[in-house]
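K.L.:
structural data only, the sequence is not supplied:
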């Protein structure tokens, strides 16, 4: 028992020394920035898997920083032409088949996006992993051959976020975001996000295969594949307008 206690104390001391030598908040910022870029234009495929069926949705996405995002659905035909816009603290949905513009209120950010296991917040990242959370290094683990920091994110009291807690795994050398667990306010696991298939995309190496797996829905999973993405492209805030939602084409 004494030996186990000694090992535990040594582990805590080592972890504390590591935490002091690295800037955990900066690690989270860089991992998030690597996936997001200052701006980007990308093409993605989302596959929703259920025990009795499966469906695939294709889309194109434009982003500018963390405040602006526009998603155009390009397939299947039933949803083609739908547009989702995140502009600062607002989110909108243009549905051309019924000629209707819908404003999505904050109360719906936890709702399923396009019938998938992603929430509205997941897709437009209304909350900021850097600004809205307190970060703490709680361990180091090996994940798929990568030595990773395990980081706990607890929201600030005043932050308007949907999660009660997030665990995030980031590779120590490459700063690749490889896994995340999302918990509700009662500390129950809701979703697990697993990122894999590390490949070159434009000027950087990033995970290109993302799986969102709900904790209490057996056989449910949503897969997002990055087909193509260009980072740090020339985009202006004016591109992300309600007027442009109706004009945007593939």
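P.N.:
Nice, I can see it. In this text, all values refer to a predicted model and were calculated from it rather than measured experimentally.

K.L.:
hey, let's count contacts and neighbours off CA atoms from now on
P.N.:
OK.

K.L.:
residue boundaries of the strands in the chain?
P.N.:
In the chain, the strands defined using DSSP state E lie at 39-49, 54-64, 68-75, 83-87, 90-95, 100-104, 133-143, 146-155, 165-171, 177-183, 189-201, 204-214, 221-231.

K.L.:
mind listing what's buried in the fifth one?
P.N.:
By neighbour count, with 16 or more other CA atoms under 10 Å as the criterion, the buried positions of strand 90-95 are 91-95.

K.L.:
check the last one too.
P.N.:
Of the residues in strand 221-231, those scored as buried under the neighbour-count criterion (16+ other CA under 10 Å) are 221-226, 229-231.

K.L.:
and the residues you listed, which two are furthest apart?
P.N.:
221 and 231 (27.7 Å; CA to CA).

K.L.:
count of residues packed around the closest residue to residue 19 other than its chain neighbours?
P.N.:
Spatial nearest neighbour of residue 19, chain neighbours left out: residue 137 (6.0 Å); criterion: CA to CA, 6 or more residues apart in numbering. Using other CA atoms under 10 Å, residue 137 is surrounded by 22 other residues.

K.L.:
the structure to be compared is supplied as follows:
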């Protein structure tokens, strides 16, 4: 998933962030073009590759926090390329078996209680996924930053032993996205540190932050990430990746509606 999911230990938000990175780069707010910056594209592509590889299998826990309550779930995910993903919940018992399948730009869900595979219409893609602070669009976005946004490198600055790069993503004309812009911070080793989502009035609505980075699956990985919903104080969803494998030879049946409804068990040996 490739996700849930995506993030940082440090935080620059809203106007302060935008002012800082624009002053670093000398770029004005109205300087966007329809041509993406090559370095920004390479950083975003690298972050996607770091997150998903050519294919992946992961075991993840998800915690949904609200001011009045908190609940946790477990799930397994499989990804293929930049566009295909299967996510299946394994716990608690009342959620086990719920699954989501994404193929290219199409998405289906399976609910065991209904015993139905349902294709999601476009109008539902902005709704909450499994009651979390992630939407179906967040789950499905894959390479949407590369295909539906213009990417501009705003600036860079040291971060301990690393360098962090700030990128602004502006929707292309007529792109089917709800955000006015996104702002990302990516380390030079392609770890996504955070991704901020702004509405059409350029107000910060939510932010996905990396809280912990550790070796996983033979690479440095954002093992704990949190999506904070600023429109709803006290609302956040955290995903923690417990185990992951990358660049696998996945079986052909994995990304099918048949396997969505009637799962065939498979995990790396």
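P.N.:
All right, it came through fine. Small disclaimer: the values here were computed from a predicted structure and weren't measured.

K.L.:
ok, back up a step: turn the buried residues of strand 90-95 of structure 1 into CSV, including distance to residue 38 of structure 1.
P.N.:
Listed next are the buried residues of strand 90-95 of structure 1 as CSV, based on distance: CA to CA, whole Å:
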residue, distance to residue 38 of structure 1
91, 20
92, 22
93, 24
94, 25
95, 28
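
K.L.:
relative to residue 152 of structure 1, which of those residues is nearest.
P.N.:
residue 91 (27.5 Å).

K.L.:
per the alignment, name the residue of structure 2 opposite the closest one.
P.N.:
In structure 2, residue 91 of structure 1 lines up with residue 107, judged by TM-score structural alignment.

K.L.:
check residue 31 of structure 1 too.
P.N.:
Counting by TM-score structural alignment, residue 31 of structure 1 lines up with residue 47 in structure 2.

K.L.:
what residues are up against its match?
P.N.:
For residue 47 of structure 2, the contact set (CA atoms under 8 Å, 6 or more residues apart in numbering) comprises 186, 190-192.

K.L.:
neighbours of the equivalent of residue 70 of structure 2 over in structure 1, just the number please.
P.N.:
Counting by TM-score structural alignment, residue 70 of structure 2 corresponds to residue 54 in structure 1. Using other CA under 10 Å as the criterion, residue 54 of structure 1 is surrounded by 12 other residues.

K.L.:
now residue 54 of structure 1: how far from residue 183 of structure 1?
P.N.:
In this view, residue 54 of structure 1 and residue 183 of structure 1 are 26 Å apart by CA to CA, to the nearest Å.

K.L.:
next one: residue 89 of structure 1
P.N.:
Residue 89 of structure 1 is 23 Å from residue 183 of structure 1, by CA to CA.

K.L.:
then residue 95 of structure 1?
P.N.:
For residue 95 of structure 1, the distance to residue 183 of structure 1 - CA to CA - is 32 Å.

K.L.:
do the same with residue 74 of structure 1
P.N.:
Relative to residue 183 of structure 1, and taking CA to CA, residue 74 of structure 1 is found at 32 Å.

K.L.:
with residue 207 of structure 1 instead?
P.N.:
23 Å.

K.L.:
just say which of the strands of structure 1 is most tucked in.
P.N.:
Among the strands of structure 1, strand 83-87 has the highest mean neighbour count (mean count of other CA atoms under 10 Å), at a mean of 25.

K.L.:
that one - contacts with which helices or strands?
P.N.:
strand 68-75, strand 90-95, helix 242-247 (3 or more CA pairs under 8 Å, 6 or more residues apart in numbering; DSSP states H and E).

K.L.:
so what corresponds to residue 172 of structure 2 in structure 1?
P.N.:
In structure 1, residue 172 of structure 2 lands on residue 156 (TM-score structural alignment).
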